[in-house]
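Asker: Dropping the sequence and predicted coords here.
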Amino acid sequence: MVKANEVESAYKVAKERYAEIGVDTEAMMEKLSKIKLSVHCWQGDDIHGFLNPEQELTGGIGVSGDYPGIARTPDELTGDLSKAFSLIPGNHKVALHTLYAVTDKKKDFDEIGPEDFKYWVDWAKKEGAGLDMNPTFFSHPMVKNNFTLASPEKDVRDYWIKVGKQSRAIANYFGEELGQQSVNNFWIPDGFKDNPIDKQGPRQRLIESLDEIFEKKYDEKNTIEAVEGKLFGTGIESYTVGSHLFYDNYAISRGKLWTIDAGHWHPTEDVSDKFSAFMPFGKGLMLHVSRPVRWDSDHVVIFDEALVRIMRSLVRDNELERTNIGLDFFDATINRVAAWVVGARATQKALLQAMLAPIDDLKKAELNFDFTTRLAVTEELKSYPFGAVWDEFCLRNNVPVGSDWLDDIHKYEQEVQFPRDAK
């Protein structure tokens, strides 16, 4: 177990090292503490939900693995989330989907309303957490021929339009009850497996469907919408209706947030380069931090170069205030609570490392075409003791330092998770 006095001693040295280059570690930890991550609930139950848990996953979504102890009930899922939050520094939010409604009535997706998320609001109040929303446009018989909001069939479109409208009422309820803005993220799986003749028609139908969903005005203090594109999905390799360019333009023209999922791009693209191209024109971003391995595989986020670049871009360009940072991955080959902890802590580490830099001085050097200083300093920063600052941040937030949190996970899975499979 890491000793507190050792953490504090190491931090004292690190604080002095950073002060030498004009970086205030205390201010940066304070800044990090104000950033709420949106932690996705579906990592905890492999995206089964509570409405139709036996329904096969559709929309090109798949989860690998069968690690024991999966959450199967609302109490189990919120219990797992509470355990994860006890190991992640700071106060955060939980992202929900329509299919996580908690009701004792038999309801279809388009009938789900605010009353069916009271369970989550009550839990969030006790936890001190916020809630974000996602209307579920997959894993349902009304997804016909890989189409929902862009379907040529009016009854299909109308069904999903109602699902979208209901989700907005739910998100508004979250905002009113919790006093935190709820981001409502829209992603649909619509597209063609092979080359279509008509590319304009589906997109025009999607515009009309979205416009109808967003017709009612809600106070943005309570909720705001985000729209999420994708390069392609399994089963829609040739044409995605909601492409990146489509939603980029829709977000700008309608005053919505644009969602950038790190796994929804071509593997050779650097998503961190997208932010500064969109932000001068757009309202803001919803970011889904994920780890694509060769494709949109949704591996657990780790502290890798891609994540570091993402956070550097947000920090260096002062875009954190207009960016909502969410997690989006699912891995059933490892302990599901541990997956949340690894991904969230990695994201926070990347944010902290990005903050611990003499950014103004580096920008000044760049403006003066002093690229030697820019390169030399950024290289030296890589070996600066940011880990000691991270450990101090964890200590102050009363969460385990280093890998000590893993002991909590092993105990939790033995006492709580594994016994579920025997029931």
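Answerer: Perfect, thanks for sending it. Residues are numbered from 1 along each chain as shown.

Asker: Every contact and neighbour count from this point should use C-alpha atoms.
Answerer: Fine.

Asker: What ranges does this protein have for its helices?
Answerer: Taking DSSP state H as the test, the helices found in the chain are 4-20, 25-33, 74-85, 118-127, 154-178, 200-213, 244-254, 275-278, 305-316, 336-355, 359-367, 371-381, 386-396, 405-412.

Asker: ranking those helices by burial, who's on top?
Answerer: Mean neighbours per residue, mean count of other Cα atoms under 10 Å, is largest over the helices of the chain for helix 336-355, with a mean of 24.

Asker: now for it, which elements pack on it?
Answerer: helix 25-33, strand 37-40, helix 74-85, helix 305-316, helix 386-396, helix 405-412 (3 or more Cα pairs under 8 Å, 6 or more residues apart in numbering; DSSP states H and E).

Asker: want to compare, so here's the second one:
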Amino acid sequence: MTRPDYTAAQDAFGHWGVDTEAALDRLARIPISVHCWQGDDVVGFEGVTAGSGGGIQATGNYPGRARTPDELRADLEFAYANIPGKHRLNLHASYLDSDETPERDALEYKHFAPWVDWAKENGLGLDFNPTFFAHPKADDNLTLSHPDKGIRDFWIRHGEICREIAARIGTEMGSPCVNNIWVPDGYKDIPVGRMAARERLEASLDAMLAKQFDKAQLLDAVESKLFGLGVEACTVGSHEFYLGYAIRKNTLLCLDMGHFHPTENIADKLSAVALSVDEILLHVSRPMRWDSDHVILLNDDILAMAQELVFGDLLGRTHIGLDFFDATISRTAAWVVGTRNMQKALLRALLQPVEMLQAKEAELNFSDRFILTEELKDLPYGAVWKTFCERQSVPSGVTLLNTLNTYQASVADRK
């Protein structure tokens, strides 16, 4: 039975030439790669004492943190059951599921096979990341650019192994595994020179990426950063460094919304870099003062990002992933609400009269463009979203609130 408010919404959007059914069909086919590390505060399951490097910090002590792979998978299953559509999981190398405790340069596919089996059972895609932080050999906030060749070689081996694992995952899943490379390298205070560190980073990346893989199995991405804790003065892998590298080496470029200055418009970068790279990886988060990775809101930044993806016809070339972690609230609620906010933003963009707006802009009729963009804000997007949730058999509104709270109560005794 069709909701009366949805029928009214169809008429309202139809007045502007927008087909709500086409928008819902498109939204259902956009996968979002949900990040595993929100569920346990970026701790991982290596079974050894890690170092502190990388400037990674999850604050808060809300009850319910996942302590084992099984607990994390149970939390993820609950989260996916409350997120409409079919999605992916973004797995870090520190989240192996094994009784063994290999060093990071000795990881094997078998240490992640349980994740692959689980993903297949749940109809999910899988993405991967080498873990270049939280390790004694990263305590100087230098890895692939470290002056010590032995340390660089260790991390190069880790990266090579992770690419092998990711390619095997892609083969097993029948879907390309996006393998995202981010390193924390940088300096807390002003270095006397930056060139040497960047030359070392480039050479290490070249060695790590030397082996060629079928893109049906593996898609490598490189991720930049402006600054973070402990690297306030210089980040070796800056945006300019990785933009040039991705163009020269034909990798994906990862744009993390938390890795730029809070006043920068990341949506603006999409069309700019899309002219030079074939595919883009997005890490969607919400910075506050610095790369603090707050749970994303349905705010102007997210709406602008989604609109640029739709209006620039970039959805087919962009892999959307999430990257936030907040230990002050329910971790499963953060996953569910954050992912749904990304979907809501995409839906709003898909419900725009794109051709009409673009025609006004091409005519330089900025008055009509202004009037239209403001009038369109009053359309009943919520009714369309509720219908999407109902068709996907997931709750919304008060029912969602109660569902999230009930699950949180069931895991609150985890210590």
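Answerer: Structure's in. What do you need? These figures come from a predicted structure and were not determined experimentally.

Asker: Could you tell me the TM-score of the two chains?
Answerer: Superposed pair, TM-score by TM-score structural alignment, normalised by the length of structure 2: 0.98. Supporting alignment: 415 aligned residues with a Cα RMSD of 1.2 Å.

Asker: Dump the helices and strands packed on helix 336-355 of structure 1 to a markdown table, plus distance to Leu231 of structure 1.
Answerer: Formatted as a markdown table, these follow (distance: least, Cα to Cα, whole Å):
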| stretch | distance to Leu231 of structure 1 |
| --- | --- |
| helix 25-33 | 32 |
| strand 37-40 | 22 |
| helix 74-85 | 31 |
| helix 305-316 | 18 |
| helix 386-396 | 35 |
| helix 405-412 | 36 |
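
Asker: So which of those is nearest Asp421 of structure 1?
Answerer: helix 74-85 (12.2 Å; Cα to Cα).

Asker: Between helix 336-355 and the closest one, find me the angle.
Answerer: Angle, helix 74-85 of structure 1 to helix 336-355, by axes from the mean of the first three to the mean of the last three Cα atoms, to 10 degrees: 30 degrees.

Asker: Report the mean distance between helix 74-85 of structure 1 and its aligned residues in structure 2.
Answerer: For helix 74-85 of structure 1, the mean distance to aligned residues of structure 2 following superposition is 0.3 Å (mean Cα distance after the TM-score superposition for structure 1).

Asker: Read off where that helix ends up in structure 2.
Answerer: Using TM-score structural alignment, helix 74-85 of structure 1 lines up with residues 69-80 of structure 2.

Asker: that older thread, mind putting the helices of structure 1 in a markdown table, distance to Asn222 of structure 1 included?
Answerer: Shown next, in a markdown table, are the helices of structure 1 (distance: least, Cα to Cα, whole Å):
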| stretch | distance to Asn222 of structure 1 |
| --- | --- |
| helix 4-20 | 39 |
| helix 25-33 | 22 |
| helix 74-85 | 23 |
| helix 118-127 | 14 |
| helix 154-178 | 4 |
| helix 200-213 | 17 |
| helix 244-254 | 18 |
| helix 275-278 | 24 |
| helix 305-316 | 24 |
| helix 336-355 | 24 |
| helix 359-367 | 34 |
| helix 371-381 | 40 |
| helix 386-396 | 30 |
| helix 405-412 | 34 |
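
Asker: Compare these and give me the one nearest Thr103 of structure 1.
Answerer: Of all the helices of structure 1, helix 118-127 comes closest under Cα to Cα, at 8.9 Å.

Asker: I'd say Pro84 of structure 2 and Gln392 touch.
Answerer: Yes. Pro84 of structure 2 is in contact with Gln392 according to Cα atoms under 8 Å; the separation is 5.3 Å.

Asker: okay, the two: which has more neighbours?
Answerer: Pro84 (21 against 16; other Cα atoms under 10 Å).
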